[in-house]
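**Student:** Sequence first, predicted model second:
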Amino acid sequence: MSSISTTSPLSDDEYTELDTLLARPELAGRAMDVSMLEGFITAVALSPNQLASTVWLPWIWDHTGGNTASALDDAATARAEALAQRHFEYMVEWLAKDPDSFEPIYECGPEWSVPGWCAGFLLGTALDKAQWASLAVSHPDYLAPFRHLAVATELDDETAEAAMDGVIPSVIAINAAWARQRHLKSQAHSQAGSTVLRDVPKTGRNDPCHCGSGKKYKKCCADGA
């Protein structure tokens, strides 16, 4: 991961600790594992709509519906949620500051599941259905790798390998497509109730879009803005 962040990334020991907590028998297999959790967090962090932790945290305990609370004691629950929250904050900063260095955790070792990561990513998109549905219409190729790998049983055939090669470019492309929308919404949120000053030059509708898509502004982020 990038070293530019002011938010501390989880260490290998903390990833293992979190995975162990989420695998405790009291949870009866309802909780995500770290692979699914990171895919989930990546999708939530990418969305232009800032989702409060109270919206996404319950899903780590119940990946089928987000309705079942943690069955762990208070200390273990708080520890797992603190680690998940810190990883989310790091992911947000990573995608904002150095997105080209992004890599999913399964690139770090075979102990982390590719299908689980992609299933978590798709689950994260379900928390902001309208936004992701729009992307699925405009750029169906961006979501294709996740959809294929989430249900893959074999990862050594050509189709699966091609899909795996597409995950990182898709995350980077989605991040670029929505970067300006996130910036505008974050700015509006932080300056709510006060006059919002434009801190970038006004973009003409026929100018290249700021997000880097290569499209004209009127065909890209102008609609979202």
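**Tutor:** In hand now; what should we look at?
**Student:** drop to CA atoms for contacts and neighbour counts, all remaining ones
**Tutor:** Will do.
**Student:** The residue positioned nearest the centre of the chain is in what secondary structure piece?
**Tutor:** The chain has Thr42 as the residue nearest its centroid, 1.6 Å off, counting by CA atoms, centre = their mean. According to DSSP states H and E, Thr42 maps onto helix 34-46.
**Student:** Packing partners of that helix?
**Tutor:** helix 12-22, helix 74-97, helix 114-125, helix 158-190 (3 or more CA pairs under 8 Å, 6 or more residues apart in numbering; DSSP states H and E).
**Student:** do that again at 10 Å, thanks
**Tutor:** helix 12-22, helix 53-56, helix 58-61, helix 74-97, helix 114-125, helix 158-190 (3 or more CA pairs under 10 Å, 6 or more residues apart in numbering; DSSP states H and E).
**Student:** In addition, the following structure is provided for comparison:
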Amino acid sequence: MNTPLISAEYARLGDCLPRGTVLSLLDGYLAAVASGPNLVMPKQVLGRLRNAGEDHDQAMASMVVRHYLTVNDALNDQIYVPRVPSVQEWCRGYLAGFACDMMAWAPLLASQPDWLKVIMSGAEDPPIHGSQEALTEVARNIHGFWVERRRLGMDSNFLLGPLAALSPGQAVSATPIH
């Protein structure tokens, strides 16, 4: 069972993140990775973050994994609420997670283009449409979309995508989240 981070751990994690990266951005990024078309294991999330040029110590890695699992569990239970002191940063993080596997998101973009538009407009400066309520609804809807497609066996070529070819522990290149 995953133990969510406590306030002091969130503060420590925020202090460990690269300069200019806020927890809202990390939360959005992890929500996209957990919600996306391809199943991504926590170790792969760390690999993506490492490829962004960060040198993680064990404590930070543990906190990132725990937060990823918390986000994933909350999305699965349809109780996820974005950590959004900054709507714009959360949306930018989500879009960075989306960019890691952009081609696999095509079925969602074709059938529900407005969902991602909400996130894209929230990433603008200043945010156009990004309230916490709207982001909560969209994040849950996107996650549900991919869960249902996996349940029905649709887009089976997208289930593992490029991650299927990786050996255990191999890092995945991705767009940096800063």
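**Tutor:** Looks like it came in fine. The structure presented is a predicted model; accordingly, all values stated were derived computationally and were not measured.
**Student:** ok, back up a step: can I get the helices and strands packed on helix 34-46 of structure 1 in CSV with distance to His148 of structure 1 and mean neighbour count?
**Tutor:** As requested, those are exported to CSV (distance: least, CA to CA, whole Å; neighbours: other CA atoms under 10 Å):
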stretch, distance to His148 of structure 1, mean neighbour count
helix 12-22, 25, 16
helix 53-56, 24, 12
helix 58-61, 22, 23
helix 74-97, 23, 17
helix 114-125, 9, 25
helix 158-190, 7, 17
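**Student:** rewinding a little: quick check: angle from the helix holding Thr42 of structure 1 to helix 74-97?
**Tutor:** For helix 34-46 of structure 1 against helix 74-97, the angle by axes from the mean of the first three to the mean of the last three CA atoms, to 10 degrees is 50 degrees.
**Student:** I would like the range of structure 2 that aligns with helix 34-46 of structure 1, please.
**Tutor:** Mapped onto structure 2 using TM-score structural alignment, helix 34-46 of structure 1 covers residues 23-35.
**Student:** Report the mean deviation for that stretch after fitting onto structure 1.
**Tutor:** When structure 1 is superposed, stretch 23-35 of structure 2 averages 0.6 Å from its matched positions, counting by mean CA distance after the TM-score superposition for structure 1.
**Student:** from the chain's centre, how far out does stretch 79-87 of structure 2 sit?
**Tutor:** 12 Å (CA atoms, centre = their mean, to the nearest Å).
**Student:** Can you check the distance spanned by that stretch, start to finish?
**Tutor:** 18 Å (CA to CA, to the nearest Å).
**Student:** Buried residues, that stretch. List them.
**Tutor:** 80-84, 86-87 (16 or more other CA atoms under 10 Å).
**Student:** Can I get these in a markdown table including secondary structure?
**Tutor:** Converted to a markdown table, these look like this (DSSP: H, G, I helix; E, B strand; the rest coil):
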| residue | secondary structure |
| --- | --- |
| Tyr80 | coil |
| Val81 | coil |
| Pro82 | coil |
| Arg83 | coil |
| Val84 | coil |
| Ser86 | coil |
| Val87 | helix |
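**Student:** so what's the equivalent of Ala123 of structure 2 over in structure 1 up against?
**Tutor:** Aligned by TM-score structural alignment, Ala123 of structure 2 pairs with Ala150 of structure 1. Residues near Ala150 of structure 1 by CA atoms under 10 Å, 6 or more residues apart in numbering: 113-122.
**Student:** Without its sequence neighbours, what residue ends up closest to Glu81 of structure 1?
**Tutor:** Nearest residue to Glu81 of structure 1, sequence neighbours excluded (CA to CA, 6 or more residues apart in numbering): Leu57, at 7.2 Å.
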